[in-house]
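Asker: Sequence isn't available, so here's the structure alone:
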């Protein structure tokens, strides 16, 4: 829809496209230049004949074509935040933080998910005052029983509170749960607490609290900067929220940002990254201004909340979700039925290829890990959700019984040295990575032998390793590209694509986010001086789609 032109002057009226939604007027009203002046009274009569005043026409025209759609926010602000990786392995802790950049009180739903099949390991609510920040740390007490826990010294209110267990220093914490992947919800993965030690995190804005309401006043800071009364949340869930959890809440308005740090105190390393932000995840076109209605509020008690990335919704009346995908040459707006809301999220995350740079230099003690997260994968591959057959663009289910090896998919990759020359694999090897989890780590270490996970920056046990390369081809630096489009099927080659949108467009590749973690160990530093250096870098990607077999590029 073209932008609305303003009135050109007395006697001239620009084109005013007025679009109403399905179920009402389906046509566009266009007031064209007539070649002669139109009087103000003529305009008024025309408006009366059409049943619309000129003011209403202008208002509707301004909002036409500006309907909200799920989109990636390049500045990292949104209603939903996805943190592709947390870990408590190999002495690492992971600090997760979220900031409310708006002047509204926010209710949030936080879900930690294990890496293999994306099953939830811990869920709770966080309530933020305007401009408030909340943080928490995932940590291990030991390598066996209590290997995944969460602690927070933050004063912002949570429900429930982090007071289940107490450390010797008096600080309270809560352990992760295994209930999401043990009987009766078990799957092909292990059923121990160790499984919860690495994974990813989702934070959803479930609504904004009405100013002056009991919960909004309770989470507002007092003179010392602490919330007035977090106990009000317990009162709410035992009274007004018990049967009507949207009480005192209006629709989410966005403005959240997130950061994470994988921190290793013993090694003196920290690798920080920003969360991926989805704007306009749940919206209502009649909610003007945003946050004045309660039509898409998703606030619940954590134990009762099933909110996930499959709950995108951009029109609760017409029941559809829309994805806004920005290709280099144009923006696509792809509409999906509400029951396929996850496809709108996958569309904005889709990539047909991704690449990163790496350094793997023994003389510098340099190593690189590439974290890869498929946030929506469980909605396409978890057998408990989809049944016996995976849903496009994925090709194998993560089974409820048997071996998780059957969940593997194989992605072609290519290595290049700094001069751009291809680094081929050894004879008898294949340049394909086995990927079977929602989150996994690639050990970016081109080698003539097997790469061990020990000593890697993240210490992950879910490591995909590159095929051996000829000793003469090993390079300390270079870059790697991952083909998310092509795969083998029935002895031939096929292309991965999402299910088609309403207009027949299919995004190509896989929905994927990630970053590289790079570590340097300076063995030449003075004795007794810890000289480790670390950094992280976001991966790069390309996007494409297809409509009627024609590429969108």
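Answerer: Received the coordinates, thanks. None of these values were measured; they are calculated from a predicted model.

Asker: use CA for all of it now, contacts and neighbours both
Answerer: Noted.

Asker: can I assume residue 340 sits in a helix?
Answerer: Yes. Under DSSP: H, G, I helix; E, B strand; the rest coil, residue 340 falls within a helix.

Asker: ok, second structure coming up, stack it against the first:
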């Protein structure tokens, strides 16, 4: 779910708001920006995920690439990527050939620091290596989560998750004509052979050898200019066993950094994070564009959350047995960890990721989970409805139904498997893997033969709200008027993945989630 489609009128309002004195981040309707969020990767068994990061500008760029596991968005691999102008960086996430952890493999020549495949001394399946065909393999690492709590330290935890890409700034040259000057833009730029001119110099800039400190080790901002955006991303989850592919675009946040700003950090640093950008956001609700302003040390997280806030998520369900139909929903909360990795949960989330025994509905024995209440309702193709957890559908219109207790999402990247009534299991899911929760959503209560329709997921808890310090709404003549400051729901992104079989051929396709912008509008 990209939430990047809007009317021309609203797009114009966003553009107007973005150029005012109160600059703010926004989801770019054209799909390019300074930050890219990929809602999902899967490296379970025969699943592989292809990630493409593209620089559409004439600037060389410093970019942080970060993979986060599905339970609590702990980093499993971070590295710095130095893109050439108009560069295209591609890699694949797959299951390690000798272990349960995920790994990255690439034949790409773009400069990374550290060099992918070079990590040694870590032991076993954590060792990087270069294959005989020249592909560089970099395993995902468990260090961020392995000592958290018992029950959640397992290698397969890294097989499912989502990906963040944050531009840290543009590369400039001290003196492009000098062989002794520090010229990172020139070093990162590919030569006629398609290879960076001097990637070793960029690695050296972060190194200290023989008492000589690297240029960036001394000052990370040296020859780093303002972030300019222009990044886009696409991904493709491929199940090689079934020959089914699912294409997904990254959500693009533009004006994430203040005008003229950059934030270049060393490899291995967990910063910059999504919480370090602008503390204001431009969002759309109906035909209106609002600029919401946040404050405090977590104001940046709130601004990113505002971009994805929604009180409902809707999408299709296709389970037709004639074509072996199957449907999975991916529901990712890209900012959740900032609100639950603490002693007291912060709105819009309500349940901390804490110690203690969990009774949450997971497919593994887990502890320390952060769960949010949801409501699920289904419609078949003829408008017959059912509230998930209540046996059988009802004629439309149906009597009001109370929120069904027990429906919760407990992960940061949630995969909901759906099957025909009473049949949901790992064998009939589209994206079967570690991150699959079998909530009541797994057993759709459609009658026999009623196996196609749609479902709505609602976030209706009173705690599921995000309040801004102030808000303005773009007026009809470009003027701003004071508006209310509350967004309802949760910050969510994702998609539905469908698979069906026709003869000896398997087909897969994806539909971005649809959100309720009116229900997610600003309230006092």
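Answerer: Received it, and whenever you're ready, just let me know what you need. All of these numbers come straight from a predicted model, not from anything done at the bench.

Asker: and the most centrally placed residue in structure 1, what does it touch?
Answerer: By CA atoms, centre = their mean, structure 1 has its centre lying nearest to residue 82, at 3.4 Å. Contacts for residue 82 of structure 1 (CA atoms under 8 Å, 6 or more residues apart in numbering) come out as 200-203, 275-277, 375.

Asker: Return the closest of those with respect to residue 494 of structure 1.
Answerer: Closest approach between the contacts of residue 82 of structure 1 and residue 494 of structure 1, by CA to CA: residue 375, at 22.9 Å.

Asker: What about that closest one, how many residues nearby?
Answerer: Using other CA atoms under 10 Å, residue 375 of structure 1 has 25 neighbouring residues.

Asker: what about it, distance to residue 312 of structure 1?
Answerer: Using CA to CA, to the nearest Å, we find residue 375 of structure 1 at a distance of 14 Å from residue 312 of structure 1.

Asker: on that earlier part again, what's the residue nearest to the centre of structure 1 aligned with over in structure 2?
Answerer: Per TM-score structural alignment, the equivalent position to residue 82 of structure 1 in structure 2 is residue 37.

Asker: Equivalent analysis for residue 508 of structure 1, please.
Answerer: That one, residue 508 of structure 1, aligns with residue 488 by TM-score structural alignment.

Asker: Just give the closest residue to that match, not the sequence neighbours.
Answerer: Closest residue to residue 488 of structure 2 apart from its sequence neighbours, by CA to CA, 6 or more residues apart in numbering: residue 465 at 4.4 Å.

Asker: which residue lines up with that neighbour in structure 1?
Answerer: Residue 465 of structure 2 maps onto residue 497 of structure 1 when the alignment is built from TM-score structural alignment.

Asker: what's near enough to touch its match?
Answerer: 392-393, 485, 506-510.

Asker: can you check residue 10 of structure 2 too?
Answerer: 284, 287-289.

Asker: before we move on, what SS does it have?
Answerer: Under three-state DSSP, residue 10 of structure 2 comes out as helix.

Asker: ditto for the one 3 residues further on
Answerer: What three-state DSSP gives for residue 13 of structure 2 is helix.

Asker: how about the aligned partner of residue 168 of structure 2 in structure 1, secondary structure?
Answerer: Correspondence of residue 168 of structure 2 to structure 1, assessed by TM-score structural alignment: residue 206. Assigned with three-state DSSP, residue 206 of structure 1 falls in the strand class.

Asker: Pull the number of nearby residues for residue 206 of structure 1.
Answerer: Counted with other CA under 10 Å, residues neighbouring residue 206 of structure 1 total 27.

Asker: That one and residue 252 touch, don't they?
Answerer: Yes. With contact defined as CA atoms under 8 Å, residue 206 of structure 1 reaches residue 252; the gap is 6.1 Å.

Asker: hey, what's in contact with both of these two?
Answerer: Residues touching both residue 206 of structure 1 and residue 252 (CA under 8 Å, 6+ apart): 106, 297.

Asker: can you pull out the helices in structure 2?
Answerer: Ranges of helices in structure 2, per DSSP state H, are 8-18, 184-188, 199-205, 215-218, 299-308, 337-340.

Asker: Just the buried residues of the fourth one, please?
Answerer: Using 16 or more other CA atoms under 10 Å as the test for burial, helix 215-218 of structure 2 gives 215-217.

Asker: residues in structure 1 aligned with that helix?
Answerer: Using TM-score structural alignment, helix 215-218 of structure 2 pairs with 240-243 in structure 1.

Asker: At which residues are the strands of the stretch 251-400 of structure 1 located?
Answerer: All strands of the stretch 251-400 of structure 1, identified by DSSP state E, counting those that start in this stretch, fall at 256-264, 269-274, 276-279, 320-326, 331-337, 350-351, 353-359, 367-373.

Asker: counterpart of the longest one in structure 2, which residues?
Answerer: Here strand 256-264 of structure 1 aligns to structure 2 at residues 231-239, judged by TM-score structural alignment.

Asker: list the buried ones in that stretch?
Answerer: 231-239.

Asker: Kindly report the same for stretch 41-58 of structure 2.
Answerer: Residues 41-45, 47-56 are the ones in stretch 41-58 of structure 2 that count as buried (16+ other CA under 10 Å).

Asker: What of stretch 128-138 of structure 1?
Answerer: Of the residues in stretch 128-138 of structure 1, those buried (16+ other CA under 10 Å) are 128-130, 132-138.

Asker: who's in contact with it?
Answerer: If you take CA under 8 Å, 6+ apart as the criterion, stretch 128-138 of structure 1 is touched by 86-88, 93-108, 148-157, 216, 219-221.

Asker: can you rerun that using 6 Å?
Answerer: Applying CA atoms under 6 Å, 6 or more residues apart in numbering, the external contacts of stretch 128-138 of structure 1 come out as 93-106, 149-152, 220.

Asker: tally of neighbours for the counterpart of residue 318 of structure 2 in structure 1?
Answerer: Residue pairing (TM-score structural alignment): residue 318 of structure 2 is matched to residue 359 of structure 1. Residue 359 of structure 1: 22 surrounding residues under other CA under 10 Å.

Asker: Could you report the separation of residue 359 of structure 1 from residue 274 of structure 1?
Answerer: Distance, residue 359 of structure 1 to residue 274 of structure 1, by CA to CA: 22 Å.

Asker: what's near enough to touch residue 545 of structure 1?
Answerer: 506-508, 551-552.
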